[in-house]
Every structure is written in C-alpha cells, then in structure tokens.
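# Sequence and predicted model, in that order:
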Amino acid sequence: MEDSKRLETPSTQVRSESGDLVVGDHGADSELRRILGTRHLTMIALGSSIGMGLWLGSGTSLTSGGPAGIFLGYLLAGSMIWSVSHSIGEMAIMYPLPSAFVQWTGKFICPSAALALGWAYWFSYCITIANELQGLVTVLSFWTTKVPTAAWITVFWFVIIAINIGAVTVFGEVEVIASTIKFGWIFVVIISCIVISAGGAPNHEAIGFRYWNSEPFTHGFKGFLSVLPTCIFAMSGSENAGLVAAEMRNPRRSVPTAVGSIWIRLSLFYLLGSLMVTICVSPHNPNLFGGSGTNASPFVIAYREADIEPMAHIMNAIIFISVLSTGSISGYAGARTSMGLAHLGMAPKQFAHADKTGRPWWGLACTLIIGGGLAYLNVDHSGAQVFGWFSNLTSLFTLFGWGMICLSHIRFRRAWKLQGRSAAELPWRTWTYPYAAWWGLFWCCLLIIVEFYLALWPLGGDPDAQTFFANYVSVVAILVVYLGARIYYRGPWWVDLATVNLDAGRRFYSSVDMEKPPVHGGVAKAKRALESLME
C-alpha cells in the first residue's frame, strides 16, 4: 500500500460570505472536544515536566556530575527543549492532532517511524506513571516509613486514575492549580537558597560557592555525561503541549503563548533551581536521593541542614504535589498518543473513540493499568534503583521523540516550499527556524550515542551485558519495531514531500482567529492578558 494514502485524513473547508475559511474542528478530525483554554495549555506547558526529575533526580545528578556537571547538563537539555518547543509551536497550530508528533512523523517522515515513535512514547508515559508513583513513596518516607510501599502506590494510583477519568476540564483545572503552586514556590526556593548560601539561615553558615571551588566535577567528563539522561528525563513532558493543542478552542492564540513561556520555565525551574542546589548542598552528602541516607530531595536537605525545619516539610509537600501532577499528565498523554495511533491504523480501532465528554476510555484504561502495575517494581527494589532504570529508558524514548519532532518540522517546511507555498501563509511562524530545529536534531542524535557509551561503560562499574540492556533496551525496542514496520509497510524509506497533502489534517482559521486586536497602554495590555488567560 502507498504510505501517503494510508496516512491522509479527510478535511473539509467551509467559507463564510466574505470568503474566509471558518472551519473550526476539522484539524483534529477526532472525537476529542475543544474545551480547553489558553491558561490550561500555558500552565500545563509550564508544569508538566516539573516532577521527580527536578526535585529528586537533581540529587543523583549532583552526586554523579558535581555542581558544574548538573548545571551544564540542564543548560544543554534546556537549549534542546527550547528548540523542540518552537518546532512544536509551529506545527501544533497547523496540525493540532490527537497524538501530535506521532502523526506529524507519519505525515512527513514515514509510517514506520511513526509506529515506532508512537508505541515508544506510549510506553514511556506508562514508565513515567510508574516512576512518579515510586517517587511519591520516596517523598512520603520523609515523614514516615511505617506504611508499606505497596499501600502508598495503590492509594495514589487510584488518585491518578480519578483525576483522569473525570471530565477533561476537571483534569485541566487540577493541572492549572498544581502548576501554579509549583511556579509560585520556585521563587521562594530561589530567594531562600540565596539567603542560606549567604549565611542568613539560623545556622549562620555561609556556604557561597564552596562546592564549586572545591570540586566542580565529581567524576570528570564521564560524570558530566552521566547526568544528561536525568536532565533529559527531568525535562521530558514539555512536548505534551503539542498533544493538548488538539483540545484547544483556538490553538492559533494559545500555542504561541505557551511556546513563549518556555524560557521562563527553563531559566527559573531548571537553571536557577539547579544552581541553588549546587550552592547549598554538598555533592557528597549521604542523604541525597540515591545515597546511603534518607534519600531526600537536595532542596529538602538544604532547608534541614540550615535548621529551617518547617521549610523542609513545606518543600517536601510541594514535591509531593509536583510528582502526583506529573503522573496524572502522563496518563492523559498516553491515552491521546494511543488515540492518534488508532487514527493512523497502528492501534486497535477502539482506541480511536472517545465518549461524549472527550475521554478516550480505551487508551486511558491501558495506560493507567500498565503504568500503575510497573510501579510495584519498587516493592522489592530501592526507589533510587528503580528511578535509574526508568529515567534511562524514558530519556532515550524522549530523545527519539524530540529528534522526530525537529525532523518533522524540517521536512514540513521543505514540503511547504517544494509545493510552491510561501512561509507567509503559515498561521504562525517561529523566528528560530531552521537553526533551532537543526540544533535540537543534532543533539538528540549525539546524546543517543552518548547513552550507548554510558550503557556499555557505566559510571563506577565495569562493562556488563545485563546493565547494558537494562539501560539501552529502549533503543533496541525502537529498532525492532521500526524494522518490523518497514517489512509490513514496504515502500520508500521517506515520504515523497512533493506528494504530501498539506491540507489533510490541517486546521483552518478564520480571519477572527488570526487577528490580534491592537493593544494600547499598560492597563489595556493587562486587560488583554487577563482575557487571554480566562479563555
């Protein structure tokens, strides 16, 4: 069969009396409902990746890479997701589809890559649910260790299920609240850590840049490389903004706002957040997550060692909310990814359906059941050990996904130009093209090679077949699925860009959607911003 024909979806166009295209819902071509507003997308984009990777994973990264290693790791990962987000922004406005980048990959690269990416990403969402559930156990152990691990996992597994089986608007509001808490607390963390480092805490110990001066890299260059999987894992989830676009009232107005907020998250949460850790906590502290002590977050350790016990408890509560929120978002994203696969004929057709309120029950059930089931691995192993397994697997899936997003964007623009269309016709254009897309693609490819090196020669260990496959089985699985799909689909290795139907699956916008009313003065700007958030 021909790849291009298999992947195209019908699209209709309606014109108003003035001749403007006014189609509202033919971009998604699914049973999802467009009921989320700008504030939902913006806050999900701000908070979807703020979970266990940052609050707890920073501890293992600090131990492995040292102060300079963790900061540079987040700087590199941040530049990558910034590039990926701009590619997502341009394409999500043009093609707001249920599984977003999976369907973009099938449209502009090849169906085999789309199948491999879709199932890899779906499984990575299941892994993330499991990782966040076991992270909740670690967070709660700060207060008590008397409750069995399996009991905590079961309780909060059902909480994540409850958030996802409610109406989509309920899920959106829960994530807005959780993201607002995360975003607001980071300002407290930054200010308080500066005070602690300067000696203004009750213990009056001035730390400054002591740990940077004594040992910026704890295990040299290899130690720096070892923190990259955790940094990638921490930032995974930012791409979920592309999935949410399929349920937005007006992606043309909402998505650019979310893309524009990326630098806020990168600078505040990751760069400044990791910097605060490095100036307050020693990389050799035994209580760091992954160490021999309490396995606490470095942020909690900073407050506790500064004799600010109430702040340590509040910080732990914020981490709890963050981790639970990220787990629920993964359930949402996994269900939409399986729905997009079904639209491409790559998953059972039942997964393509949603109820009248927009809930894709088949995808939700499978994602939540498998994700929760994997969490019970934590019962017989330490939280840090399970985190290491899952973060390595997820980071490889994420690198593959980010790479496909950038490559899809590059090939979309080439197809657009090849078929004689002008970039001025796009509903929204990113100013970063093509440099950001190529930057993201280059580093995704390079870091997949780096992770092969780390899987073969792990930090602090000798080459071992079991360790290699435990850390690199993601790539093996992707290759097996991709090659199997190649045998099934046959045809050319690449979609012929000259024959791609650029209007199939596209969302058309009316002149009202495209227009931005003039804004004059500070009061008017504030009013316009408030109206935008309340959409």
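Here it is on my side, so go on. Numbering: from 1, shown residues only.
# CA atoms for contacts and neighbours, from now on please.
Noted.
# Would you point out which residue is most central in the chain?
Against the mean C-alpha coordinate of the chain, by C-alpha atoms, centre = their mean, the closest residue is residue 237 at 0.9 Å.
# hmm, who's touching stretch 315-330?
For stretch 315-330, the external contacting residues (C-alpha atoms under 8 Å, 6 or more residues apart in numbering) are 48-52, 55, 125-126, 128-130, 132-133, 135-136, 139-140, 142, 156, 160-161, 163-164, 175, 178-179, 181-182, 185, 237, 297, 299-300.
# take a look at this one as well, against the first:
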Amino acid sequence: MSDSDVEKKFEYPDQKVFDQSHGHGQIDIVEDHGADSQLQRQLSTRHITMIALGSSIGMGLWLGSGSSLASGGPAGIFIGYLLSGTMIWAVSHSIGEMAVMYPLPSAFVQWSNKFVDPACGFALGYAYWMNYFITIANELQAVNTVLSFWTTAVPIAAWMSIFWVVIILVNVLGVKFFAEIEVVCSMIKFGWIFVVIISGIVISAGGAPGHGAIGFRYWNQDPFTNGFKGFLSVMPTCIFAMAGSENAGLVASETRNPRRSVPKAVGSIWLRLSLFYIMGSLIVTITVSPTNPDIFGGSGTNASPFVIAYREAALPALAHIMNAVIFISVLSTGSISGFGGSRTLLGLSQIGMAPRIMQKADSWGRPWYALIPTLVIGGGLSYLNVNYSGAEVFSWFSNLTSLFTLFGWGMICLSHIRMRHAWKIQGRSVEDLPWKTWTWPWGAYWGLFWCIVLIIAEFYLALWPLGEKPSAEHFFSTYVSVIAIVICYLGAKIYYRQRRWVDTATIDLDAGRRFYKDQEIEECDAKNKSWAKKGLEAIWS
C-alpha cells in the first residue's frame, strides 16, 4: 500500500455542507466538512468553559499532592506544578487553534492522523483510550480513600461498585445532563479553591487554634526531599493531576459554535493553572510537613494533605467540607474520563481504526458501542484496589497515565507545528485561520520539548527508582505505557506499510474543517481581545 493510498484510506468519509442557525436568522457556521458524526451538538460556551476549568481537578491535586510532597519536598512539588502548568498552557493554545478549525470527535487523535502519520494517530488513539479507562479505575479506587476518612465499615468493593454505577448513569443520561453535572461540579471546585487559599494562608500565619505560625518552615528545613531524583518522581503526579485539560478539544465537536466557545476555554487556562495548581500546591507546602505520616502515600491514615492541614489546625468543619469537595472532584473526573474515552473510540472508528459500529450514536448523542467498553473496562480495573493499598494503586496508575498524557500532549504540539507548516507551504495566509494563538510558534515547541525530556526522565526513574532497588518488575509496571505506545505504532506502520510521515504539501486542509462567516470571526475576535477579559468571561459566562 503506497503512502498516498494510506492517506486516502484515512480521509474523512463524508464531507457535507452544514448550516447552523441559532434561531435569529443568522448562520454562524456556513460549512462543516466534518459533520459526519452522529453526535449531537448540544453543548454551549458555558459548558465547554466550565468543563475546561474543572475537568482535570481530581485526586491528582487533592490526594496526589501528598505523595509528591513526601517524595519531592516543598520546592519539588511547587516547581513540578509550575513546569507542568507551562506545558499544558502551551498545549491548550495548540488545541485552541486546531479545535476551532477541526472540531472532530477524537480531536487530537484525528489531528495526528491527518497532519503527522496514520500510525501516530493509531498509537495515540489507543494510548488515550487506555488512559481514559485507567483514569476511571484510579478515580474509583480513590473513592475508598476519600470515604475512609469518615468510615471504614463499608467494604472497598462495595464503595467502588456503588460509584461505578453513578459514573455510568452520568454518562448514559445524555450529553446535556452530563454537561450540567460537570458545570455544577466545576463551580464547586472552583469556588472552594478560594476558601483553600485564604484559609491556608491564615493557618500558615498562625491564625488557626490548632497550632502556631508555620510560614515557610518546611521550605527552610528541606526544600528538595530526596534531591533531584525526588523532584523527578514528583512529575508523574503533576502530569496526572493536569491531565484532562485537553478535554476541551474533545467537547469542541459537540458544541454549537467552537469559534465562540474554544477561545474562551483556552483563555481560562491561566486562571486554572495559577489558582488550582500553583497556588494550591504552595498552600500544601506551607501548611503540611513532608514527613507527616498521615499524608497520602504515608504510613498513617492516607488522607489528603488539605484535609490534614485543616484537621491539625483544629478546624474539623473545614476538614469535612474539604473531603466532600475531594469526593465530588473524584467522581467528576471519572465521569469526564468516560466521556473522553468513548469519543476517542468513536473518532478512531471514523478514520477506519476501530470497528465501524462504534460510530453509531442514538438521538440523544450517546455513542453506546464506544461508551460501554470504556465504562466496563475502567470500572473492572478499579477492583485491583481490593487487595492493594490506595496509594500503591494510585502510584501504578498515575505513572501509566502520565506517560500516556505526555505522549498525547507531545502529539498535539507536533500536530499544530505540522498543521501550520502545511498551511504555509500550500500558500495559505495566516489571516485565513478562524482563530490564531498568540503563542505560536514558541508555545508549541516548548510543549513538545518538555514532553520529550520528561518521557526520557521517566525512563531513568523506571530503571533507577526512588527508594527501591532496580528491578524488571518495577521497570515494566512504571514504563509499560511507553512500551504499549511503541508496539501500537510499529504494528500500525507494518500493517499499513507506510514508511514516512504524511507529506504536508498534499494534506487536504479542508477535509474535516468547519468554515465560519467573516462577520462571525470579527465578532469573536473582538470579544476575545484581551487575556484578562477572557479569564473573567470564563468565570462568569
């Protein structure tokens, strides 16, 4: 099979003209060449903005910060979140530019197939599908850790079974129901972070009844626990915590007008990064000791460091509320992973890399054949926690998903770079792009560079782990994600007999594309003029 045959094989099957009116006589989208999906475009700007704000806030931040604090120290976890934040900020801008023009069901999977290489699209698609169902398992096993703060009388398997059903119901009751649930969860998480920041500063300053001032005591004692290797060990948790921010690219295919919605979601990234992750991690480092045995991953109760901070400050009411917010966050992230996994399978099916039946969706926009296997495998995998500690399972799963995520982020940046290259060499003007990111080209290259560096760094940790002797068991349990990616990529290369990446000069830039009216583009550009305005609109829209 020649390279040109491969490219034709994976082009989008149906190219349609799609007119969408909002009931005011005005058509915003004049052509939609990717409208071959049975998904229903029921999501609004409010939905995509709030999902982008809160979709990645789960156990990675609330619980995983504890194990990261213990292994990397205060400076290690803070710098880890700072570096990860710059990466996903760059990745999100690459997503924004492509999602506005190519709002496809599996987004970055189909972009990789189109702009880089069908084998890369295949490897990324199945890697991310595994990433999503592993995240479901990880969030379900976190439920037991969170609820054990209140009671240990209920068996682990019972808790996981109950909330597995809850995640299933959120996904099967329709896209609009799913979106409204996520909006509520995101508002709770976003509102609570302000309480965490203010109360954490008060606790650290000595304003709580439980103890005196802490300040930067733990920074002065041992800022980098376990040195440079300890810092590297923090990165998988930081990447796992921020995984999910790329879901804005997935939901773009089910929004009424990506040209309005996606830039607002991208514009809110700085707010989420600064408040949720950077400020959140800083609060942990000035309120909780890295040697506290009760933090997640320690020898004690394995509680969230935020909960421990309130409990030791003699603020039990805030500790209980914090635990409840963590519980909501865990279920929210699990639900979003079911949504993302099913859309990834659907997108793979669209480009001929999964059974064609997975493209089918009902009148409510539910892709049953892609949704069921994602939810079933993810829930079934969670039962590993029955025989192992929550922190141990979390470590396994976060290592697996962080490597899948790094690969995904890297492919998003690479797809953006090659999309822009194809746009240029085919003689098209940058002004013809419906939305342009101001971070080009440095943002895309920055994200790609650090993804490559961290994948190499995690290889080093897999060979020489922190606090353990090197072993084949540890290497494969930590680095099996990369092995799976390589096998998928090489298998696809051999099967499709393709020897090089797609030629950017021959890419059909209009296949899978959505076209907008010039007036609509000008209006949206005016509304998304400044970063500050974008951030404020993201909160209150």
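Nice, thanks for sending it over. Values in this document were obtained by computation on a predicted structure and should not be read as measured data.
# TM-score for these two?
TM-score for the superposed chains, counting by TM-score structural alignment, normalised by the length of structure 1: 0.95, backed by 524 aligned residues with a C-alpha RMSD of 1.8 Å.
# circling back: helix/strand/coil for the residue nearest to the centre of structure 1?
coil (DSSP: H, G, I helix; E, B strand; the rest coil).
# In contact with it, which residues?
Residue 237 of structure 1 neighbours (C-alpha under 8 Å, 6+ apart): 48, 49, 330.
# out of those residues, who's nearest residue 214 of structure 1?
Residue 214 of structure 1 has its nearest neighbour among those in residue 49, at 31.6 Å by C-alpha to C-alpha.
# How about the contacts made by whatever residue of structure 2 lines up with the closest one?
Alignment note: residue 49 of structure 1 maps to residue 56 in structure 2; criterion TM-score structural alignment. Contacts for residue 56 of structure 2 (C-alpha under 8 Å, 6+ apart) come out as 241, 242, 243, 244, 245, 333.
# Surely the first one and residue 59 touch.
So the one you mean is residue 241 of structure 2. Yes: assessed by C-alpha atoms under 8 Å, residue 241 of structure 2 is found in contact with residue 59 at 7.1 Å.
# Kindly reformat the contacts of residue 237 of structure 1 as CSV and extend each row with distance to residue 63 of structure 1.
Conversion of the contacts of residue 237 of structure 1 to CSV gives the following (distance: C-alpha to C-alpha, whole Å):
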residue, distance to residue 63 of structure 1
48, 25
49, 22
330, 28
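# Please flag which of those residues sit within strands.
Using DSSP state E, the subset of the contacts of residue 237 of structure 1 located in strands is empty.
# The match of residue 49 of structure 1 and residue 38 of structure 2: what is the separation?
Distance of residue 56 of structure 2 to residue 38 of structure 2, given as C-alpha to C-alpha, to the nearest Å: 26 Å.
# likewise residue 489 of structure 2?
From residue 489 of structure 2 to residue 38 of structure 2 the distance is 28 Å (C-alpha to C-alpha).
# The two: who's more crowded?
The neighbour comparison of residue 489 of structure 2 against residue 38 (other C-alpha atoms under 10 Å) goes to residue 489, with 20 against 17.
# Which ChimeraX command selects the buried ones in the contacts of stretch 315-330 of structure 1?
In ChimeraX, this line selects whichever of the contacts of stretch 315-330 of structure 1 come out buried by 16 or more other C-alpha atoms under 10 Å:
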select :48,49,50,51,52,55,125,126,128,129,130,132,133,135,136,139,140,142,156,160,161,163,164,175,178,179,182,237,297,299,300
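# Of the contacts of stretch 315-330 of structure 1, which belong to helices?
Among the contacts of stretch 315-330 of structure 1, the members found in helices (DSSP state H) are 52, 55, 125-126, 128-130, 132-133, 135-136, 139-140, 156, 160-161, 163-164, 175, 178-179, 181-182, 185, 299-300.
# Dump the contacts of residue 56 of structure 2 into CSV; add distance to residue 202 of structure 2 as well.
Listed next are the contacts of residue 56 of structure 2 as CSV, based on distance: C-alpha to C-alpha, whole Å:
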residue, distance to residue 202 of structure 2
241, 25
242, 27
243, 30
244, 31
245, 30
333, 29
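# Can you tell me what residue 275 of structure 2 aligns to in structure 1?
Per TM-score structural alignment, residue 275 of structure 2 is aligned with residue 268.
# hey, which helix is longest across structure 1?
Looking across structure 1 with DSSP H, the single longest helix is helix 57-94.
# Quick check: buried residues in the helix or strand just after that one?
Of the helices and strands lying after helix 57-94 of structure 1 in sequence (DSSP states H and E), the nearest is helix 101-108. Within helix 101-108 of structure 1, the residues that count as buried by 16+ other C-alpha under 10 Å are 101, 102, 103, 104, 105, 106, 107, 108.
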